[in-house]
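Student: got a predicted model here, sequence first, then my questions.
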Amino acid sequence: MLSFWQWAIFLGLITFGSGVHCIGQQTCVAFQSSSSTFPIVTKGQGTPVFLSADEWPGVQRAATDFVSDIQQVTGVKSSLSNVTVTGSTVSKKASSVIIVGTLGKSSLVDQVVSHAKLDVSSVEGQWEAFFAKQVKNPLPGIDSAYVIIGADKRGTIYGLYDHSEQFGVSPWYWWADVPTTKHSELHVTASGCSHGSPSVKYRGIFLNDEQPSLQNWAMEKFTNGTGAPLTGSPFNHFFYTKLCVHVVRFKQNAIITTYFVYRFELLLRMKANYLWPAIWSSAFDIDDPENQPLGDWWGIVMGTSHQEPMMRGTPIEWDLFGSGPWDYGVNAQNIYNYWVYGAERAKPYESIFTMGMRDKEVEGYYDDGMRVPDDITLLWTDDNFGNIRRFPVISERNRTGGAGVYYHVGDPRDFKWITTFEQMSLAIDRNADRIWIVNVGDLKPYEMDTEFFIAYGWDASIWTPENLNSFVTSWAQREFDLPSQQSLQVSNIIAGLTRFNARRKPELLNSTTYSLTNYRE
């Protein structure tokens, strides 16, 4: 865990509000009506949600979650409809509605902007920005609407999920079985919420070291002991269909990776947009050829890890389809053709390509004078001891490709518990803000660490040394749905973990360090 959780105890700064439904966000949700609120659910009735059929599919999907989240909180299911406006006629009638859509994509939203003369200059053209507010007479026959408008696809998606979290639905509701606090009334302020472009353009996670826990579990529960024919992966259609209650279909009889569906949803709820998929005995596009189309459909930017150039799952794909040695010095044409196929396969989708071949860690080559084209992002990594090895110097900060960070959460092999906040705030200061990717192992042990990394990349301006401790207390209160005093006990346990680890170097801990049978020994 991260050492800043310790600060909550050492500095004596633990504080709580009466209830936590969002962490570090502008709040625009209320659970009782007032003269300055707009009803989402009131007196057992839900306000209808309107979209247009020409909206991005990922926004349509997030709107389905939005309605489901309202029901989870209130027990009331609001209607969700695609509507059209022809002349002065709206295809669905209601006096008050919620209108969701993307500027320049949703014909419904564009008509609202035109009819109500709505000022969208605060978000127009901004990467992943959104705003929400009440609008009077947005369309003919509609008296009032609460509009959630994104500057682009993910901006709209984030606007929806931002409200869902404020309603009380944790991003981890499925992955960590987080309970939802119930409310009979659900309202938003007329002034609404908004957020500009994020601090870091691409914010994501890397599923790595997923063996043994996740793979072994899937192999035991969903196979006869043998994985997929080409990759040996246990993530087959039995796993995907049994893992949860819904399966997304792109083509007839094509069952899509529900495991990654929930990965995609989790990322978007946390305001992430980027994923390096699992690599142990797996290859994202080979395990299921619909994986990348599905990611793009949701709005996730796909990449591959530092050892997998040009969107190919190497070494798995090379072992299956390559020819000759993995050595460009003696096998250039075959490797080049292999890379071209990866680029062509990913061309229709939003992707970030890892460049070059990794034989060993490559920073030394750069330090020795190797240079790359200006439009390639320089991704600096940590040293497995919590320290980012290098940041952009002044002469590197105007490169068109920018710079970023590849970081690890987990158990640093050292007693120096350097915090994520300390290191990533340096990355912000030094303009390493194009891409942030964090290695989360198989994800489950590191929910809080992962969320902080993404949240800080979403809006670095929120968090300072003075309020940093509030993240762990708010997180504990939200995730365990506890009153303040009980949340204090949880946060004390979380905050104390690094203190307990510091008593022995983590690499020296073993099964005999603490007794498992004798209490307090």
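Tutor: Here it is on my side, so go on. Residues are numbered from 1 along each chain as shown.

Student: going by C-alpha atoms from here, please, whenever you check contacts or count neighbours.
Tutor: Will do.

Student: contacts for stretch 157-173, please.
Tutor: For stretch 157-173, contacts defined as CA atoms under 8 Å, 6 or more residues apart in numbering pick out 20-22, 27-29, 58-59, 62-63, 66, 69-70, 72-73, 128, 130-132, 148-150, 178-181, 186, 194, 266, 268-271, 478-479.

Student: what helix or strand does L275 sit in?
Tutor: Secondary-structure assignment from DSSP states H and E places L275 in strand 274-276.

Student: what about the contacts of stretch 157-173, which are in strands?
Tutor: V29, F130, F131, A132, I148, I149, G150, L186, S194 (DSSP state E).

Student: next, the one to line up against it:
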Amino acid sequence: MNLKILSLVKSFPIFKIIFCILSAIPLIKAEDKIPFPIIENGNGASIYYSGENQIIHTAIDILIKDSQYICRKEGISVTNSEKAGDILVGVIGEDKKFDTLCSQHCSKYKELKGKWETFLIHPIRSHDNKKRLLIAGSDARGAAYGILELSRSMGISPWIWWADVIPEKKDSVLWNRPPQYMQSPSVPYRGIFLNDEDWGLMPWSTKNYDLTKRAGEIGIRTYSKIFELMMRLRANTLWPAMHECTVPFHFVKGARETAEKYGIIIGTSHCEPMLRNSAGEWNDQLNGPYNFVTNSSNVIHYWKERLLEVGQKENIYTVGMRGRHDGRMVER
């Protein structure tokens, strides 16, 4: 250090305090300033995830598909070895090796614990002098959103399929955000209600895209595209289509499993308590009138059936009975 600066520090206490404060601030490592190549020379990086969570694997599959639109040569590829991985993905507390690596390089990593759908993206240079990109999630959806943030950085629109947004081919894509880049939602549950599907979604799906022998069935091919869009937009909650013209969501084989694959929480709309679709699932001939005053035992059994079916899943329940089709409650 310059001798004049040292003499100033010694002569004036205030400078001594400032010097001590500045000395305590850690410097950003040189490698943190180096952009990480997601695509280099037309080829995508490799990605590694040690866990089995299907939401994260879904996001990785989407990223790989997206990279094939962008890369002039080979897209992003999955590797089964951490040493071979350029992009390392994990959830806090899921893998000790990943936790240790993140803790060594990311001071913010511990802030993920207990947070909701939060992700941290951070470039590092590991002990073998290889540049890597860490994507850490507070939970599975957080990690998935972090993975798909790379798709955005490549230039992929969330509406790539629904709006035919064709991306441009690229030779190089760099992740050059600030070190320890972190995002988290301000609203826990974010989603859509497939309302009035009679006029658009149901006819289009059943007659054009997701042909089925069952009248009014919006199939899992259609729901997969809806769920993928929602995941890309970081939406996590769906109220399924529920008019009488449509086969109820829980009556569609594979629909529930498809929602779980994309990390989508299922709820129901204002007049559909306990995840039941009273417009399409309640049968007056079998169950009697939809009336809690005069037919409470059958109504309770009807609700209980669905709870036993999906009660261990991630759901949002509407509580409080209401008449069908926004109607008033049936009187005695």
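Tutor: Sure, I can see it. Predicted model, so just to flag it, every value in this text is computed and none were measured.

Student: after superposition, what's the TM-score here?
Tutor: Between these two chains, after superposing, the TM-score reads 0.79 (TM-score structural alignment, normalised by the length of the second structure); 294 aligned residues with a CA RMSD of 2.9 Å.

Student: still on that earlier bit, and the next helix or strand along the chain from the strand holding L275 of the first structure, which stretch of the second structure?
Tutor: Per DSSP H and E, the first helix or strand lying C-terminal to strand 274-276 of the first structure is helix 284-287. Alignment of helix 284-287 of the first structure against the second structure: residues 249-252, by TM-score structural alignment.

Student: pull out the buried residues from that stretch.
Tutor: Neighbour counts using 16 or more other CA atoms under 10 Å place F249, H250 of stretch 249-252 of the second structure among the buried residues.

Student: next one: stretch 314-326 of the second structure
Tutor: N315, I316, Y317, T318, M321, R322, R324.

Student: please apply the same query to stretch 61-74 of the first structure.
Tutor: Buried residues in stretch 61-74 of the first structure, counted by 16+ other CA under 10 Å: 62-74.

Student: need the residues you listed in TSV (columns: distance to T226 of the first structure).
Tutor: As requested, the buried residues of stretch 61-74 of the first structure are arranged in TSV below (distance: CA to CA, whole Å):
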residue	distance to T226 of the first structure
A62	35
A63	38
T64	36
D65	35
F66	39
V67	40
S68	37
D69	38
I70	41
Q71	40
Q72	38
V73	42
T74	44
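
Student: how many neighbours does V83 of the first structure have?
Tutor: If you count neighbours by other CA atoms under 10 Å, V83 of the first structure ends up with 18.

Student: thinking it is in contact with A94, fair?
Tutor: No. With contact defined as CA atoms under 8 Å, V83 of the first structure does not reach A94; the gap is 11.5 Å.

Student: which residues do those two both contact?
Tutor: By CA under 8 Å, 6+ apart, V83 of the first structure and A94 have no common neighbours.

Student: ignoring the adjacent residues along the chain, who's closest to the residue most central in space within the second structure?
Tutor: The C-alpha lying nearest the average C-alpha coordinate of the second structure belongs to R141 (CA atoms, centre = their mean; 4.0 Å). Distances taken as CA to CA, 6 or more residues apart in numbering place E117 nearest to R141 of the second structure, at 5.4 Å, with adjacent residues excluded.

Student: trace that neighbour over to the first structure, please.
Tutor: Aligned partner of E117 of the second structure by TM-score structural alignment: E128.

Student: from A59 of the second structure, how far out is E82 of the second structure?
Tutor: Distance of E82 of the second structure to A59 of the second structure, computed by CA to CA, to the nearest Å: 18 Å.

Student: ugh, typo on my part, it should be S269 of the second structure
Tutor: According to CA to CA, S269 of the second structure and A59 of the second structure sit 28 Å apart.

Student: likewise for L286 of the second structure?
Tutor: L286 of the second structure sits 43 Å away from A59 of the second structure, going by CA to CA.

Student: equivalent analysis for G85 of the second structure, please.
Tutor: As judged by CA to CA, G85 of the second structure and A59 of the second structure stand 17 Å apart.

Student: secondary structure element for the residue nearest to the centre of the second structure?
Tutor: helix 140-154.
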